[in-house]
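> structure for the following, please:
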Amino acid sequence: MSITLKDDSSSEDEGVMLKRVYKDAKHSKKNSKRVKNDLPNGNSDSDEDEDIIHAARKKQKREKKGKKPKTEDGEKVLKEIHNNGDEKGTNTSEPNGRKKVKKEKTPKVRKIKKEEAKYDDEDEDTMLAKIASQSAVVKSPSWASSVDFREPSEDFKWWENQDNEDDTIKWKTLKHNGVIFPPAYEPLPAHVKLYYDGKPVDLPPQAEEVAGFFAAMLESDHVKIPTFQKNFLRDFLAVLKENGGTRNGVEIKAFDKLDFTKIFEYFQVQKEQKKQLSPQEKKQLRLEKEEFEKPYKFCEIDGRLEQVGNFRIEPPGLFRGRGAHPKNGKLKRRVYPEDVVLNLDKEASIPEPPKGHKWGEIRHDDTVQWLSMWRENISNSFKYVRFAANSTLKGMSDFRKFEKARMLKDHIDKVRTDYKSKMKSPKTLDRQMAVATYLIDVFALRAGGEKSDDEADTVGCCSLRYEHVTLRPPNTVVFDFLGKDSIRFYQEVEVDTQVFKNLKIFKRPPSGPGHQLFDRLDPSILNKHLQNYMPGLTAKVFRTYNASKTMQDQLDLIPNQGTVAEKILKYNAANRTVAILCNHQRTVTKGHATSVQKASERIEELEWQKVRYKRAILQLDKSQQKKNPKYFKEIDDLSKEEELTIHKRIIEREREKYKRKFERENDKRKFDKEDPIPDSQLLEWLGKVDDLEKLYERESKTGKVELRESLQDVDKLKLQIEKLEKRITNSAVQLKDKEDNSTVALGTSKINYIDPRLSVAFCKKFDVPIEKVFTKTLRDKFKWAIESADENWKF
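Coordinates of the predicted model:
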């Protein structure tokens, strides 16, 4: 049996999760009914609308053939999504055509029995074993028992056999093992309490869990935000009320009287205990966890073994949205099997749900690419378990996306000619459509859409408001708004004269702050208009096209010369140009300054070592300086104090290295039940460092370099200096790259917007190992690009 330590998407610390052992919980039948009424018939109202489109296409083709539409066709999907999209509940039609909203009751969480709340002061091994035994285990269905869970089949090269078959049907057979649920909550020990106004509070387990979510984050910046505190307190009190209030009569009202210190300190102890685990123990836990998860990592689709994406249900916690999100601090409620819809083929074995539970619904929808789905309570949207990034279907989807962007090359001139001609149209809608298309095309703005009052105030092109755009004659426009993920978009750009005039018209009175700039336009209208130029063309395609086109133009400027590190630097510079175009920013990480300092110090040490070797050459042959005076020009660049600082740093690092080595070796021996390394071994290692320290001291006093016998040769020393110069050059290039990319996120554009075949062609043309550009994960994801593009491939 293996252990699920933590879901990657969890907001709770892994150390906290280790002690928060869970038990199975029954969920009300009422909630099961709610799920069936609440969930749409197989599709999402999220950004990923591909499933809806395919379902609608399938319906159209059936109608053309004179067949009756199936019950799960595109029209029903769209209708149900519309009916179920309201966060308050399910909309039902009345005879008068109006929509009536049925209010949805929040399901109560099962109360935990007293005997379940007992705490045993267990050691770490017992605790970890308990996690394994109490995890919500889903038994593997019959198909999995005979499957060899290794890497998916590599002989299926779909990109070599592209055909024109109907792509509405995604699969013929689909088998999988369902999802892994987070373990149930185990109460804190009796002596660990939340305090209110100095008094300990006896909480029911459900409320105690929520208090623990906040306590675990006590030192983070999130808990200092008033919105976070307000939302947490509201949801915490709601859970407390649902479960009968406090057990000792303490009435909680004000946030500032709550004291989470004791719970926080308890969690810190658990984190420290986890840190004390030896590398071998951590490895063992990881292997057990991987063994437990193995049946869920793969599914069988059309007889092939494919990898599954995130097969874990996200655990409960406190929501942490980006930026000033109005829902920060709200409680992400627990998801139960009754909330989950599974999608398999009709002949597949249905995975067994955790004991005492049943699945919300079983679907057999072959027009969608998800395996499981459920509705989350924060934004009332759907979460999906989909195929992994390196799966066949995801690869096909990526291929079609980039090919569609390439198709735009043949239509872009017509699009640009058309929107320029409509800039002076007498119709306001035509002018707004032309300006919006121009902004999306030239400045890579997202289309944007309607936002509800309880969502973050993020906007795109079509939802820009009066205050987001400032006009500076003659033709400068200042954009200042929050884009996707609450990342600020601020740019001062020069636009065409007619665009400037139109924006000025759109901002005329009675327009003012709060009014829509494009008051007659929305993304659906714009996308419908774009379909006239090219089938499948949407505002989203422009970003992919412009990102890939910009990357192609930048790569064409790179000369095929220099070291691999220098070529990578230029590649990253091209990637950075695309990331800036797409506004892919990031905040400087906390460890950035330390990382830069260490890299700079390492370069400084390499420079010192080079100077040291040059001094040694002059000791062996003083005539070398007359032969090549420039070569020895830098030997006096370092001051005495700087050299002593470098000596001290090297010695301290060497001592620390041997101490860690000693601890690591003994941990390994202890795990293998072998005798530990004697202390004399550590003393011997440290003795070598002491000798090195004395050597540096002598060199500093006498000015004479002491080298081992094998380096007492001028040619050998010059060879060592040449190697050092290469390392210095590469390190300096990497440091510059690190600093240049500190505020720009290169990954998003590289993964989602730049055609991967551009990167492959660059590597093949410039003899750069593909590993330098794509990680192992990306090499698996873009295998189709690596094998299909050569050095001459062009976007």
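
> for the rest of this, base every contact and every neighbour count on C-alpha atoms.
Noted.

> for whatever helix or strand residue 215 lives in, name the packing helices and strands.
If you go by DSSP states H and E, residue 215 is part of helix 205-216. Under the contact definition 3 or more CA pairs under 8 Å, 6 or more residues apart in numbering; DSSP states H and E, helix 205-216 sits against helix 226-242, helix 261-275, strand 317-318.

> buried set for the first one?
Within helix 226-242, the residues that count as buried by 16 or more other CA atoms under 10 Å are 227-237, 239-240, 242.

> what is the nearest of these to residue 572?
residue 228 (37.3 Å; CA to CA).

> now the closest one: closest residue in space, sequence neighbours ignored.
Nearest residue to residue 228, sequence neighbours excluded (CA to CA, 6 or more residues apart in numbering): residue 329, at 4.1 Å.

> can you tell me how far that neighbour sits from residue 488?
Distance of residue 329 to residue 488, computed by CA to CA, to the nearest Å: 21 Å.

> more crowded one of these two?
More crowded of residue 329 and residue 488, by other CA atoms under 10 Å: residue 329, with 27 against 16.

> distance of the residue in the chain sticking out farthest from the centre relative to residue 709?
Seen from the C-alpha centroid of the chain, the residue lying at the greatest distance (CA atoms, centre = their mean) is residue 623, 59.7 Å away. Here residue 623 is placed at a distance of 21 Å from residue 709 (CA to CA).

> before we move on, what about residue 745?
49 Å.

> neighbour count: these two, which is higher?
Neighbour count, other CA under 10 Å: between residue 745 and residue 709, residue 745 has more, with 18 against 7.

> pretty sure the more buried one sits against residue 585.
Yes. Using CA atoms under 8 Å, residue 745 makes contact with residue 585 at a distance of 5.4 Å.

> between the two, what contacts are shared?
Common contacts of residue 745 and residue 585 (CA atoms under 8 Å, 6 or more residues apart in numbering): residue 579.

> thinking again about what came up before, closest to residue 99 out of the helices and strands packed on helix 205-216?
Of the helices and strands packed on helix 205-216, nearest to residue 99 by CA to CA is helix 226-242, at 28.7 Å.

> just checking, which helix or strand succeeds the closest one along the chain?
Helix 226-242 is succeeded, C-terminally, by strand 258-259 (DSSP H and E).

> how about this one, so we can line them up?
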Amino acid sequence: MSSVSGTTSDDDRPLVSTPAKNGNHHVVNGNGASNGARGSSPMTSDDDDMPLSQSTRTKSEPATPSVRNLKRKKAFDSDSSDDDVPLASSPAKSAAVPMPGAVSATTVPASAVNGKTRGTKSKREIATDSEDDEPLPAKKGAANGKPRQPPKKKMKQESEDDTFYDSGDVMPLPKEKAPPRAKRKVKLEEDFGYSSEEEKPAKKKRATTKKTLAKKVKGEDQDADVASGSETPKARKRATKAKAKKEESEQPEKKGRGKKKKEETEEPEEVYKWWEKGANDSGEKWQTLEHNGVCFPPPYEPLPHYVKMRYNGQDVNLSPESEEVAGFYAKIIETDHAKDEVFNQNFFSDWQKVLAKHPPRDGTRIIDFKLCDFRPMFEHFEAEKAKKKAMTAAEKKELKEAKQKAEEKFASCLLDGRKEKVGNFRVEPPDLFRGRGEHPKKGCLKARIRPEDITINIGEGVPIPEPNMPGKWKTIIHDKTVTWLACWTENINGNYKYVFLAAGSSLKGQSDMIKFEKARELKNHVDRIRRDYTENLKNKVMADRQRATAMYFIDRLALRAGNEKGEDEADTVGCCSLRCEHVTLEQPNFIIFDFLGKDSIRYYNRVPVDQQVFKNIRIFKQGKEDHDDLFDRVTTSSLNKHLQNYMKGLTAKVFRTYNASITFQEQLDQGTPEKGTVQEKLVAYNHANRMVAILCNHQRSVPKTHEQSMEKMRDKIRGFKYERMRLRQVLFSIDTTGKLKKKKAYAEDESDMEEDWIVEHEDRLKAKDIERAEKKFAKENEKAAEEGKKPEPESVLRDKIKEIEAEYKQSRKDRLSGKVSSRGTKTVEKVEEAIQKLDEKIKTAKLQMVDREAGKEVALGTR
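All right, here's what the predicted structure looks like:
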């Protein structure tokens, strides 16, 4: 790689999130079709008013209408009913957008729209429109009581009809909106001789129109032929196929595509809308609860006999218990943790305790940490990690599916009869405690949790789950007032660990709803609270003055209230537990906070404050040592008790939620562009989220892979610029006028595109294409072997690789000469459109870089 990454240019400067102008988009109406497409629908085609003889003809028919067709047209024209308008069988082509919802609403059968039916009226329809209600002969065109045989010249047309009826698209009788004359309907049914309801054609709810009416009478004529026993070969064949199709539809559905389609159309399970039932702030959180406990990690597998740690240059034969702890440290010897003195001291101290219980089998005494060599174990772990990376996609998928199957029963539970997802159902495996920030216990050994350490909370009368490792649960309780499923005490800080439902569960949602509803309610009281504590900043009672000053910090700086800590716990503090050493005064009105907050994250902030607050802090610090409490007359419990006077359930924590929500909304309103792109709006959202994280001191250390990921994003942008450069050359090659070279958008070359980087980039592209060709060749040969076919020889692959190399060689020559030929026929408009798309990609990628760089030290996921 050349030194391109160090170059700077205007194109690589971070973009400011500015609103982009919206282009005009095609507007689609509510039915899924554009307004402009409606006029071209077959429903309103001009050909619909044209007789069939003029709209569709076979090759054997003359261009001019026959005498018979003219007579038929005259008969139709003489009818005054609108329903008897001739139906065009070949509708005009439509450019309308497909509307799935309109299919079920249309009154035209699919068979009529596709142009395969004849929309002409039968003689029976004409006859029934007259005053004579006597039934016609059973067969149309019958003479002297004998059925008229179809002429030979009509055979081709009948064959086409047979093909149509093979599709099973026979139009059933309408169910609603019968023809205007009820008497005619009864007469027709009597003529057909239906013996039962089952023999009648299936009916559908469909409005009767001129097309369906014509189709109905045509179908009636065909059924009348069957009833009278004067079937033609065509009618018999059609009836046989209809019967076969009916029997096939009654058979069980076959496996395959049809079943899959049916499954996809099934309605999803009903979602429990807990938010419509309101927040559950009562004592009991559930009535019935059934789950499978927690998932324990697998037992330790000893290392191969040839993998040993070394002490003072000699291999040590460790017991499995001691070897497991040594392996925890061996995995991280290349990280910054192994360079931390406190981390190393805590690890070696705890490991010494394990070695005392499980000494090495060869009698080696490990007393000096500096003589320990974990390198052989580290190399073994790295080799195993490389093997996993080298696994094929199928092997990785199989391994993942096996893990999911083993954990499937732990991932959900039954809560009040509903299936809910469980959140952290996995018990943490033993390891070395990392901690956050400057935690004093980092490096200590996290002990393996066993069933004897865990309390299970479950409903009464349901089966008690069995642990997936030997042992019995510590306790079984049935507490409906709590929402956790299991709990235990971890050995590092003595804190309780709980297993809750997932973030999307009803109980978690109700808990969050209660929290934010309290913050919403605080909005109605916050002005009065602020007015009162501002007045009490000058109160002569020192306890009231300290409480007012603490409330000022909690409200304005979103500080946590803080709780009392034990001597063996991390030295983390909150507002009420601040010591004098944590607060420094700086004239004229600045206060510098410097202390360890929650999770041992350092809080450092230099802020201006009201003059009275600055004066109060100076008074509170007078006569005290650095280790003395700043607010010696205020505790968290007394502060929360005072807040209860303003609002039920109000605590200092609610102020933090309220201020975070207000800040987030304000930042969104100020920074979100109304007409910006999706990426611009996402950047604005993340910026608002970062402002809240900064307010609440949600920090993290810069990820170790941050610079590497940023370099990848820079290469990605340069790759887009390379494509843009090639497209510009194509554009100039096909532009004969030469005007585009002078156009401002295309005149300047892409910056940050040095020749060394371009050559490397082209080599990488070529290598990817060759690798893709090799994979495709191997896959096709595997498929051929499975099908019993002869695989392609290696010469085919070599020829393909030669083609790729020749193509890139020619491409490089074209690029250097400035004359690039495009593949296929491309117009100037298409190339310009492609360049515009690349410009958008470059802009989006730069915004992503700005977003990632700004959030490298902010923990957006911290609550």
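
> what would the helices and strands packed on helix 205-216 of the first structure look like in JSON lines with distance to residue 388 of the first structure?
Shown next, in JSON lines, are those (distance: least, CA to CA, whole Å):
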{"stretch": "helix 226-242", "distance to residue 388 of the first structure": "33"}
{"stretch": "helix 261-275", "distance to residue 388 of the first structure": "30"}
{"stretch": "strand 317-318", "distance to residue 388 of the first structure": "25"}
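
> out of those, nearest to residue 439 of the first structure?
Relative to residue 439 of the first structure, the nearest member of those by CA to CA is helix 226-242, separated by 33.9 Å.

> which stretch of the second structure is the closest one matched to in the alignment?
Helix 226-242 of the first structure lines up with residues 341-357 of the second structure when matched by TM-score structural alignment.

> to residue 514 of the first structure, which of the helices and strands packed on helix 205-216 of the first structure lies closest?
helix 226-242 (22.5 Å).

> what's the mean deviation for that closest one versus the second structure?
With mean CA distance after the TM-score superposition for the first structure, helix 226-242 of the first structure departs from the second structure by a mean of 1.7 Å once superposed.

> and that helix, what does it pack onto?
Looks like helix 226-242 of the first structure contacts helix 205-216, strand 331-332 (3+ CA pairs under 8 Å, 6+ apart).

> export these as TSV, with columns for mean neighbour count and distance to residue 600 of the first structure.
Below are these laid out as TSV (neighbours: other CA atoms under 10 Å; distance: least, CA to CA, whole Å):
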stretch	mean neighbour count	distance to residue 600 of the first structure
helix 205-216	22	36
strand 331-332	22	43
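
> stretch 520-539 of the first structure aligns to what range in the second structure?
Using TM-score structural alignment, stretch 520-539 of the first structure pairs with 633-652 in the second structure.

> repeat that for stretch 260-280 of the first structure.
Counting by TM-score structural alignment, stretch 260-280 of the first structure sits on residues 374-394 of the second structure.

> list the buried ones in that stretch?
Neighbour-count burial for stretch 374-394 of the second structure [16+ other CA under 10 Å]: 374, 375, 377, 378, 380, 381.

> you'd agree the third one is up against residue 329?
Pointing back at residue 377 of the second structure there. No. The pair residue 377 of the second structure / residue 329 is not scored as a contact, 9.5 Å apart, by CA under 8 Å.

> just to revisit the earlier point, could the buried residues of stretch 374-394 of the second structure be laid out in CSV, adding distance to residue 642 of the second structure?
Output for these, formatted as CSV (distance: CA to CA, whole Å):
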residue, distance to residue 642 of the second structure
374, 57
375, 59
377, 58
378, 57
380, 60
381, 57
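
> so which of those residues is the closest to residue 289 of the second structure?
For these, the nearest to residue 289 of the second structure is residue 381 (41.6 Å; CA to CA).

> ok, that closest one - contacts?
Applying CA under 8 Å, 6+ apart, the residues contacting residue 381 of the second structure are residue 331.

> and it, how far from residue 327 of the second structure?
9 Å.

> which parts of the stretch 51-200 of the first structure are helices?
Per DSSP state H, counting those that start in this stretch, the stretch 51-200 of the first structure carries helices over the ranges 74-84, 124-134, 142-145.

> nearest to residue 694 of the first structure, of these?
helix 124-134 (44.8 Å).

> in the second structure, what range does the closest one match?
The aligned range for helix 124-134 of the first structure is empty, by TM-score structural alignment.

> list the buried residues of that helix.
Result for helix 124-134 of the first structure [16+ other CA under 10 Å]: buried residues 127, 128, 130, 131, 132, 133.

> possible to save the residues you listed as a markdown table with distance to residue 35 of the first structure?
Putting those into a markdown table (distance: CA to CA, whole Å) gives the following:
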| residue | distance to residue 35 of the first structure |
| --- | --- |
| 127 | 34 |
| 128 | 34 |
| 130 | 31 |
| 131 | 29 |
| 132 | 29 |
| 133 | 29 |
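
> most centrally placed residue in the second structure?
The centroid of the second structure falls nearest to residue 504 when counting by CA atoms, centre = their mean (14.4 Å).

> residue in the first structure matching that one?
Checking TM-score structural alignment: residue 504 of the second structure goes with residue 390.

> what's the answer for residue 455 of the second structure, then?
Residue 455 of the second structure maps onto residue 341 in the first structure when the alignment is built from TM-score structural alignment.

> what sits against that match?
For residue 341 of the first structure, the contact set (CA under 8 Å, 6+ apart) comprises 359, 360, 361, 362, 363, 372, 373, 374.

> give me the subset of those that lies in strands.
361, 362, 363, 372, 373, 374 (DSSP state E).

> pull the residues that contact stretch 579-594 of the second structure.
595, 602-611, 614, 618, 621, 624-631.

> buried among those residues? Make that a ChimeraX selection.
To isolate the buried members of the contacts of stretch 579-594 of the second structure in ChimeraX, using 16+ other CA under 10 Å:
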select :595,602,603,609,614,621,629,630,631
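
> restricted to helices, list the contacts of stretch 579-594 of the second structure.
611, 614, 618, 621 (DSSP state H).

> redo those as a markdown table? Include distance to residue 217 of the second structure.
Output for those, formatted as a markdown table (distance: CA to CA, whole Å):
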| residue | distance to residue 217 of the second structure |
| --- | --- |
| 611 | 96 |
| 614 | 96 |
| 618 | 101 |
| 621 | 102 |
